[in-house]
Each structure stands twice: as structure tokens, then as C-alpha cells.
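Next one to model:
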Amino acid sequence: MDYVHWIFLAIYIVVIIMVMVRVLMDNRQPAKTMAWMLVLTFIPMLGIILYFFFGQTTRKERKIWQYSIDQLTKRSMLEFVEQKRLHLPDEYRMLIKLFMNQNWALPFKNNETEIYTSGYEFFPSLLMEIGKAEHHIHLDSFIISDDPLGQIVADALIDKARQGVEVRVIYDDVGSWKTKNRFFDRMRAEGVEVHAFMPVRFPVFTSKVNYRNHRKICVIDGEVGFIGGMNIAMRYVKGTGKLAWRDTHVKITGAAVYGLQRAFLVDWFFVSQVLITDRSYYPASIVGENDCIVQIVTSSPTSLWPEIEQGYVRILASARHYVYMETPYFLPTEPILFAMRTAALSGVDIRLMIPYETDTKIVEWASRSYVMATVKAGVKVYLYKEGFNHSKLLVTDDTMATIGSTNVDFRSFENDFESNAFFYDKDVALQVKAIFLKDQEECVVLEDVRNLTHRSFLQRLWESMVRLLSPLL
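Predicted coordinates:
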């Protein structure tokens, strides 16, 4: 029976070669291709399983029908062309056009904003706006936890559904894996339309487990919207010290809510195959004339281009004075790392804020070599110690800022469905700058942390080995 083993080995080798050819033909970044080649070569059997679950690319697969995007864009386009006296800032005209050309992310003026830096500020505001809803509530969240806060939000949504308000909820099936089905079934039983994003059920969709909806969007009556980094979970309103979660979210009132609405309705068509384009979901703006321009930009593994990554590169390349960034995970793609180092070496004040300790040790290890590479180029790195800083924000030159769900890592730029609001407004930029500087007071400078700057050879070797997996994390 020894020949059986040889047959099995031959089949295995053929499968490995076929998978490697598939990886090569995807034409990904060389670093990511090499990472998968190493996994397939040196981790027998498990490597193929990992590729099946986490490695298959969807960028070439248009899982969201182009027809739905075209229809939803036509509606928001009508509102865009009706804007009067829209003046795009000269220094960001090319950035705005970049986003428009990628996926019709349209800039809208006449907006008001309110920024929240803790759950104690954000969730009361969210619940208040839900309570005022008269026509519809659209909620899209990576995590909706079955905890006291999740129960309060669910009760508020059920109450509005009983009043005849249309309530639609999208949650990510993997992000919310700890939340039992009965939590969502209770909402469904009360008239709330609830869908899981790309549910993972073996064998259907199993190979797409790596591509998740990381967005955090809420739209109320098409007039008020929320976007940022906070999920629906108690972690944002409890805990002190290392247990505290620090995050940033923003409420937008005005015309830019059309962009949030379009983002949600594209996702809704994805999960329900129901196309919603009625004008009632795009009401007239309730905000008076002003020059606060906001652009809602989404990115996903189904897009032809990595939209938000390209935007970040453009911002870093065109910055004149400074770029301040906060991200909970720092595993930058090569274009981002190159842009950061180039800007810093050009004399631009580049500051990067990351947590002193993350919630994922392997990501923390993998990120250290990247962090050190930026420091060598003159990037100032700050480690936030008052809890886990989960914020995803960027501000540059006192004139432009962005807040959203996008981390500075491979996963956000390449694998996840993300959304960010880009603000072309001095007042908003100065608010975000003030938030960064306040957070900076709770940080230590990387150079002052001896256990990071004076690591042993074995520590550095381990970090370099883990870095090889960073495109897969």
C-alpha cells in the first residue's frame, strides 16, 4: 500500500503548484505574493487551508452589480449638480477628483459637524437622533454586541419600527460572531430588517471569510449621518486605564449625508438584492449655505483601485507643513510607507500615533519593524498609554482632515469594506488637530521606551519573521 502515499503526495504537489500559479496570476503586491508562497511552501496542508479561507482575492470579482452602483450614483449625482456656488479648494482639487474618478465619491458643501472622542458623547447623540427619526433609520456596523449598550440600541430601533419608521440594519457576520442569532431575531420579529454581511456558512462563502464589512455608518431620515471608528459595544463606555477604548466618531448634518446614504444603500443591495433609489431617501438639506465641503469615500476588495490608500498617498505627497495620523494598527502597504518616509525626509512634520499596547499581540509584533523604518526617516512616533486608542484619523496643514473606519494596514486598504469622511474645511481640520494634540499629551515618545528601542537580537528576529505575515493579517 506504499504507492497510496506516493499518489497522495503527487496530488498534493499538483494542488500546491496550481495554487501557487493562481497566486502569481493575481498580480498582487510582490510582498503579499511572496508571503503566500512562503506559507504554501513551509506550512504543508495548513497553508492550502489558510489560502482557501483568507487568500483568495475578490478585487476582480464585481460582487456588487454595476447596475446598482449606477442607479444609486444617479440619485446622489442629481443632488450634486443642484449645488450652487460649489468652489473646490485649489490645494485639494486633484485629491477630490481622484476620489470622484475612482468610485463617484462626490463632494458636497453645506454641512455641519460634531466630533465625538468617547462613547459617552457618541451613543447619547446616536440614540437621540434615532428617537427623532420619522421616515427611516439605516445602520451599518462591523460589530453589534449583545451587551447592555447593544440591547439599548436594539430597543430604540424596535420602538421606531413599531411606530412605522423603516429600520434597516447591516452587521458583519465575522465581526459580530460573538452575538447570538436570537439578538437579531428579536429585532426581525418586531419589524426591523436585519441582514448579515457575507455570512460565513460552510462551504458557501467560506473562501470570502477574509473580506469583511468594517464600516460604521448610520443615516437618519437622509438628513443626519454618523461615521467613524466606534462599533455598537460597551467597550467604548466602560473601563479605565488599559481597559479603556479611545475612539473617534463624527456626526454630519447636511448635504454630505447623501454620500453616506449611497454607501449604505450599495451595501443594502449587496446583502438583500433590494435596490432603493427613491428620492425620499435624499431629502433637501436642512443646513444653510456654508463652505464646509465633505466627501464620503468608500473602498472595498471589489473595487478596481484601493481608493482610500491612494488618497492617503496623495495627501502625504502633497503635504506642505504636517500630517498627523492616528491608527490602532500600523502595518502599512509599501506605497504608504514610501510616502511617509518621503514626506518626512522632505521636511514635512509627520507624526504617527499608535497604541502602546494593542488588543492583538501578533499585529503589535509585526508592526514594530515598520514603525522603526518610519522613525529612521524622521517620522515622530507617539505611543498612546491611556487605554487602547482605536481612532482612525488624519489631519494635514490645518485645512483637511479625515475620520472613518480605515486603519493604516493591509487589511483595511486591501481586504475590508471601509468608509471615511474627508473634510475640506479649516474649522474641522483645526478640531481634529486639537484632538490629536490632546491625545499626544497621553503618549510617550517611542525613543523614550527603552524596551522598544533596545530590543535583543532574538526579539528583532522574531518581529522580522512575523512581519513576513503582515500582508495576511
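
C-alpha only now, for contacts and for neighbours.
Noted.

tell me which element Ile252 falls in.
strand 249-254 (DSSP states H and E).

what comes up buried for that strand?
His249, Val250, Lys251, Ile252, Thr253, Gly254 (16 or more other Cα atoms under 10 Å).

next one: it to chain centre, how far?
17 Å (Cα atoms, centre = their mean, to the nearest Å).

any idea how far Val408 is from Lys438?
21 Å (Cα to Cα, to the nearest Å).

my bad, Ile152
Taking Cα to Cα, one finds Ile152 at 32 Å from Val408.

Same check on Ser346?
Separation of Ser346 from Val408 (Cα to Cα): 21 Å.

one more, for comparison:
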Amino acid sequence: EYLGLDPSIGRWRDTHVQLEGPAVLALQKVFAEDWLHATGELLQDPGYYPNFEPAPGDCIVQVLDSGPDRRWSPIAYYQNHMFALARERLWITSPYFIPSPSLEEALVSAALRGVDVRLLVPAKSDHRLVTLASSSYYPNLIEAGIRIFEYERGFVHAKTTVVDDWVASVGSANMDLRSFHLNFELNAFVYGEAFVRDLAEQFERDLEHA
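Below you'll find the model as predicted:
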């Protein structure tokens, strides 16, 4: 399904990151919690927890997860907080964009205060109903000054966000209520100018095919 083998959609464009250092402990914590939720088994064997070797780096990484085992979504809450703090740019890539009222309001508010808000979505989706639902939000967003781009070089499946020069996120959560409240999702929020710059440059390269 995710190998880009559907000729009607074409190649898949995705974004992944490899985490090293203390952030790995956060990933391990999420895995253990999800395993407990799914199986009822608490992973207590010391073999599951090898000695931790710190890795040098110049980024701070915050790992957040959401799912049906939570009353509220940390990912959605923090994304809205990021959007409220944006002052220069807010660049979002999302294959499935069906925003909640609060998310839509946060994007519109950012655009109205002069933030460069850009949204990159697929021109062709693997779920036509999602495309129709997403496009119903476009008129209101465009009226507020948000620029929407449709990726045409296959299917963009990346879920990334760039906020100014100080933080960017990569993860599995889409901009929709299903991701925030029904699915088990995880996003890494990375604080570091070099990483943010790399993700912004990738966004600009994607726009060349939109």
C-alpha cells in the first residue's frame, strides 16, 4: 500500500527521520505504553532496555504521541500552540487535511496577522473522499491569505510542519480528527536551526512539483 505501486497515483513522496540520543528513550516509552494498551503486557524484562549511550547532537527533540487511550491529543494541542507562536512562516505538508475548527481557526489567525502560511497537499489522493472533504476548506483558507499547493509528482505522504526558524515537526499524524483522537500517532518536534532549515529546503523543493 505504501510502496508507490498504484499507477493511478504514481510515486510516493514521504519524509522520515532517524533519532539518536535521549529522544530514543521517549520512543521506547511510547512503544511500551502502546504495547501495554494493546496486549495488557507490561514490558519489564531488563533485556528490553539496553544500556543507553548518549549521542552528540545540536538539536532538542520532543516526542509526542496521541491515540484513543487518551482523553485529549497532545499532538493537536501542541500544534495549535506552535501555530499561535508563528510570526514569519508556517509551512505544512499533509496528505489528509480535514482540520478541526480550532486548527482551521489557528491557521486563519496566523495568516491574518501576516504569517506566510503555506499548505502542501496531494493533487491526487489514494482516498477520493478525503480529497473532496479537504477541498471544501480551501475557499475560507484562501480568503484569509493561505496559499495552497497541490503536489503533482505522485502522491505526497509526508506529514511535516515548519514554524519560523526555530521548530519543525515530522511524524505520522495527519491534520485531521482521526489522527488526533482515533489512531495511534507520533510526532517528533525538533528545535534546531539546521534541522528546520533542511526541512524548509525540502518543502521548497516539493513546491517545484506543485
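
related to what we said a few turns ago, quick one, which of Lys438 and Val408 of the first structure is more surrounded?
Each of Lys438 of the first structure and Val408 has its neighbours counted (other Cα atoms under 10 Å); Val408 has more, 22 against 11.

can you tell me which residues contact the more buried one?
Val408 of the first structure makes contact with Thr327, Tyr329, Phe330, Leu331, Pro332 under the criterion Cα atoms under 8 Å, 6 or more residues apart in numbering.

make it 6 Å
Residues near Val408 of the first structure by Cα atoms under 6 Å, 6 or more residues apart in numbering: Phe330, Pro332.

same check, this time on Val108 of the second structure
Contacts of Val108 of the second structure by Cα under 6 Å, 6+ apart are Ala144.

Counterpart of it over in the first structure?
Matched by TM-score structural alignment, Val108 of the second structure corresponds to Arg341 in the first structure.

what about that match, which SS state?
Three-state call for Arg341 of the first structure (DSSP: H, G, I helix; E, B strand; the rest coil): helix.

before we move on, what about the one 10 residues further on?
At Arg351 of the first structure the chain is in strand, as set by three-state DSSP.

Map it across to the second structure for me.
In the second structure, Arg351 of the first structure lands on Arg118 (TM-score structural alignment).

In contact with the residue nearest in space to the middle of the second structure, which residues?
Closest residue to the average C-alpha location of the second structure: Lys159 at 3.7 Å, with Cα atoms, centre = their mean. Neighbour list for Lys159 of the second structure: Thr93, Ser94, Val170, Gly171 [criterion: Cα under 6 Å, 6+ apart].

after superposition, how close is the biggest helix by length in the second structure to the first structure?
Using DSSP state H, we find that the single longest helix of the second structure is helix 23-39. Following superposition, helix 23-39 of the second structure is found to deviate from the first structure by 1.1 Å on average (mean Cα distance after the TM-score superposition for the first structure).

Read off where stretch 183-192 of the second structure ends up in the first structure.
Taking TM-score structural alignment, stretch 183-192 of the second structure hits residues 416-425 over in the first structure.

rewinding a little: contacts for whichever helix or strand comes after the longest helix of the second structure?
Using DSSP H and E, the helix or strand that follows helix 23-39 of the second structure in sequence is strand 60-66. Applying Cα under 6 Å, 6+ apart, the contact partners of strand 60-66 of the second structure are Ser73, Ile75, Phe184, Glu185, Leu186, Asn187, Ala188, Phe189, Val190, Tyr191.

Show me which residues of strand 60-66 of the second structure are buried.
In strand 60-66 of the second structure, counting by 16+ other Cα under 10 Å, buried: Val61, Val63, Leu64, Asp65, Ser66.

which among those residues gets closest to Leu199 of the second structure?
Nearest to Leu199 of the second structure among the buried residues of strand 60-66 of the second structure, counting by Cα to Cα, is Val61 at 14.6 Å.

So what does that closest one match up with in the first structure?
Val61 of the second structure maps onto Val294 in the first structure, by TM-score structural alignment.

what two of the buried residues of strand 249-254 of the first structure are the furthest from one another?
Using Cα to Cα, the two most remote members of the buried residues of strand 249-254 of the first structure are His249 and Gly254, lying 16.5 Å apart.

The stretch 101-250 of the first structure: helices as residue ranges?
119-132, 148-162, 181-189 (DSSP state H, counting those that start in this stretch).

Report the inter-axis angle for the longest one versus helix 181-189.
With axes from the mean of the first three to the mean of the last three Cα atoms, to 10 degrees as the criterion, the two stretches helix 148-162 of the first structure and helix 181-189 enclose an angle of 20 degrees.
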